[in-house]
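Chemist: fold the following.
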Amino acid sequence: MRQALRELHERHAGDRGGAPADYIPELAKGDPDRFGLAIATAGGELFQAGDALAEFTIQSVSKAFAFCIAIEVIGRAAVLGRVGVEPSGDAFNAIVFDPRTNRPFNPMVNAGAITIAGLLHERFGDAAFPLLLDRMSQAAGQRLAVDEAVYRSELETGHRNRAIGHLLRNCGAITGPVDAILDIYFRQCAILVSAIDLAWMGATLAHIGEHPGTGRQVFDLGAVRDTLAVMFTCGMYDYSGGWAFNVGIPAKSGVGGGIVGVVNRQLGIGTFSPRLDAQGNSVRGIRVFEDLASDFGLHAFECLNQGSVFVTSLLR
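Modeler: Predicted coordinates for the structure are as follows:
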């Protein structure tokens, strides 16, 4: 596995396709050529290559974990009453709701994620973001922090998200103060992680909510199942169908350049490369996941994939 990651890093390091996100000014200041890979197993092993320790902001990868937490602490029925689970086919920041329900299509687009923040604010008020940060830290296996410069940058320039928030308030999807709810959302997107952190967070989901290294039960089992299902169908924005076809594992991307992937009962995969494609997904990250899925038979419908036995046997 170590050799495989090194070879993948070498294979794709020269790819200069795509460009970093520039609509958040602070994101445009980072090194566009950083590139890190990490895999954590359900058995607690870690493998890495390249800039796997380099920190970047989690951005939309946080949406999967916020949804998981909301399902657990607020309840499935209450969450699904405010946000759907259908792929939208639209860009992640589209200002469009499901015409049948007048609610966001799913929690992996901005409108849905802001609704999740609104639900958490309704229940926990000012304690909502500390709850998110604590749970995500437990999933990463270490205390995470917020990049204050990126948070301020998003707060000052996030006018589109502010418009989405007011439309959500108007249609009743959120009921609290829009600015306070958006503050939660901007802060969660500005949490600092590395590819290694994402690998452990993915492995925690793969290990049915238990962190493989610490042994701590971080997420509820039912919430994990629901989260993985929505990640599989909606986690890669308007490339989600292509991702399910070509890679075939639950995943979530972010415009900071990160992708987290989950091979159920087996692996968490984290990649970092800030050059993005037109859909907002990491160009190198997609290529790495495609190769991993092909080389190790990770696709959910791969005929050689025998569940947890297959990859576990390769790692012995």
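Chemist: make it CA atoms for all contacts and neighbour counts henceforth
Modeler: OK.
Chemist: strands of the stretch 201-316 of the chain, residue ranges please.
Modeler: 251-253, 258-263, 267-272 (DSSP state E, counting those that start in this stretch).
Chemist: ok, which of those comes nearest residue 2?
Modeler: Taking C-alpha to C-alpha, strand 267-272 is the member of these nearest to residue 2, at 13.1 Å.
Chemist: before we compare anything, build this one as well:
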Amino acid sequence: MAITGGKFGERWRDICKAFGLNTLTIDPEWGDRADPEDVKSMLNEHPDIKAVFAVLSETSTGTLEPIKELGEIIKGRDNTIFVVDAISGLGACNIEVDGWSVDICVTGSQKGLMMPPGLAFVSISDKAMRFVETSKLPKYYWDFKAMLKSQAKGQTAYTPAVSLIIGLKSALDLIKQEGMDNVLARHHLLAEATREAVKAIGLELLSRYPADSVTAIKAPEGIDGETLKKQMDTKYGVKVAGGQAHLKGKIIRIAHLGYMGPFDTIAAIAALEMALNDLGYPVELGKGVKKALEIIYKGWK
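Modeler: The predicted model follows:
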């Protein structure tokens, strides 16, 4: 079973199909999240489902999925494992891999770990390792049995990306110095400041359950999201992301994850206000910035 609801949930579906797996889907509207009861019902109807695939933070819509609740549903099912894409969520949104019964958690170096892309990380539960032992699907690079055999000798199974691993040490030192609770609190504060700032200038969020990693904002009526994104970049030097698939031109996305501080957020809101005015959408300059400043000033430690 793959939970979609965005570009990266759909990618889980596509990966499963690429491996020839019979794949059922739960398909929330983009900007909404999966209803745990729908997942429970599908598992009850199809007790032979071997895995449930979900995304912690759906980057394409800025949505936080109910991973804790889904883990509660799946944990008592001995023949089903829970697999979570935490690529944009880890380090920005809370996830308790063991406590929430996540059997396989996947992330990358390029988001909350503040590094270039190139490293992938996977955690595997004892329950999932039992599946690894009996798996007949084709595998080579991600042959976990081969990897564990090498790690037991203090080695890697293949040539590692040494320069990135050295960079990872520095990134983890920064996280350790700040403290994980403070890292999550910082992401939440910057996300909350962004959300309230865009509301203050009359814009709407796309997601009903916004994540703290990225905020998806609907382009106002008459304004193309791609044009707005380009204006923020070319005139004000602030890079944001646009929409993907059918959301292209309809939203912009402002990130808060990784090496981000309060003035990154304030600059993004200021650029958004000015770009909107440039494109003929009147915004009181400083209104959103003021709201963001108030929230950050009150919550910054």
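Chemist: let me see the TM-score of these two.
Modeler: The TM-score (TM-score structural alignment, normalised by the length of structure 2) is 0.25; 123 aligned residues with a C-alpha RMSD of 6.0 Å.
Chemist: redo the strands of the stretch 201-316 of structure 1 as JSON lines? Include mean neighbour count and distance to residue 49 of structure 1.
Modeler: Formatted as JSON lines, the strands of the stretch 201-316 of structure 1 follow (neighbours: other C-alpha atoms under 10 Å; distance: least, C-alpha to C-alpha, whole Å):
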{"stretch": "strand 251-253", "mean neighbour count": "30", "distance to residue 49 of structure 1": "19"}
{"stretch": "strand 258-263", "mean neighbour count": "30", "distance to residue 49 of structure 1": "15"}
{"stretch": "strand 267-272", "mean neighbour count": "31", "distance to residue 49 of structure 1": "10"}
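Chemist: closest one to residue 39 of structure 1 among those strands?
Modeler: Residue 39 of structure 1 sits nearest to strand 267-272 of all the strands of the stretch 201-316 of structure 1, at 4.6 Å, using C-alpha to C-alpha.
Chemist: by contact count, what packs against that closest one?
Modeler: For strand 267-272 of structure 1, the packing partners by 3 or more C-alpha pairs under 8 Å, 6 or more residues apart in numbering; DSSP states H and E come out as strand 36-41, helix 195-206, strand 258-263.
Chemist: for the first one, name the packing helices and strands.
Modeler: When you say that, I think you mean strand 36-41 of structure 1. helix 2-12, strand 46-50, helix 195-206, strand 267-272.
Chemist: kindly report the same for the longest one.
Modeler: Judged by 3+ C-alpha pairs under 8 Å, 6+ apart, helix 195-206 of structure 1 is in contact with strand 36-41, helix 128-140, strand 258-263, strand 267-272.
Chemist: in a markdown table, list these along with distance to residue 163 of structure 1.
Modeler: Below are those laid out as a markdown table (distance: least, C-alpha to C-alpha, whole Å):
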| stretch | distance to residue 163 of structure 1 |
| --- | --- |
| strand 36-41 | 34 |
| helix 128-140 | 21 |
| strand 258-263 | 26 |
| strand 267-272 | 30 |
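Chemist: figure out which of those is closest to residue 117 of structure 1.
Modeler: helix 128-140 (8.0 Å).
Chemist: what is the closest one packed up against?
Modeler: Going by 3+ C-alpha pairs under 8 Å, 6+ apart, helix 128-140 of structure 1 lies up against helix 61-74, helix 110-124, helix 178-189, helix 195-206.
Chemist: if we use 6 Å, what do you get?
Modeler: Helix 128-140 of structure 1 makes packing contacts with helix 195-206 when contacts are defined by 3 or more C-alpha pairs under 6 Å, 6 or more residues apart in numbering; DSSP states H and E.
Chemist: now do the helix it packs on and helix 61-74, the angle between them.
Modeler: Angle, helix 195-206 of structure 1 to helix 61-74, by axes from the mean of the first three to the mean of the last three C-alpha atoms, to 10 degrees: 40 degrees.
Chemist: in the stretch 101-250 of structure 2, which spans are strands?
Modeler: 104-108, 120-124, 214-218, 241-242.
Chemist: pick the most buried one from those strands.
Modeler: Counting by mean count of other C-alpha atoms under 10 Å, strand 214-218 has the highest mean neighbour count of the strands of the stretch 101-250 of structure 2, with a mean of 26.
Chemist: residue 68 of structure 1 against residue 223, yeah?
Modeler: Yes: shown here, residue 68 of structure 1 and residue 223 form a contact pair, counting by C-alpha atoms under 6 Å, at 5.3 Å.
Chemist: one step back: so which of the helices and strands packed on strand 36-41 of structure 1 comes closest to residue 295 of structure 1?
Modeler: Of those, nearest to residue 295 of structure 1 by C-alpha to C-alpha is helix 2-12, at 9.1 Å.
Chemist: what does the closest one contact?
Modeler: Residues outside helix 2-12 of structure 1 that contact it (C-alpha atoms under 6 Å, 6 or more residues apart in numbering): 47, 49.
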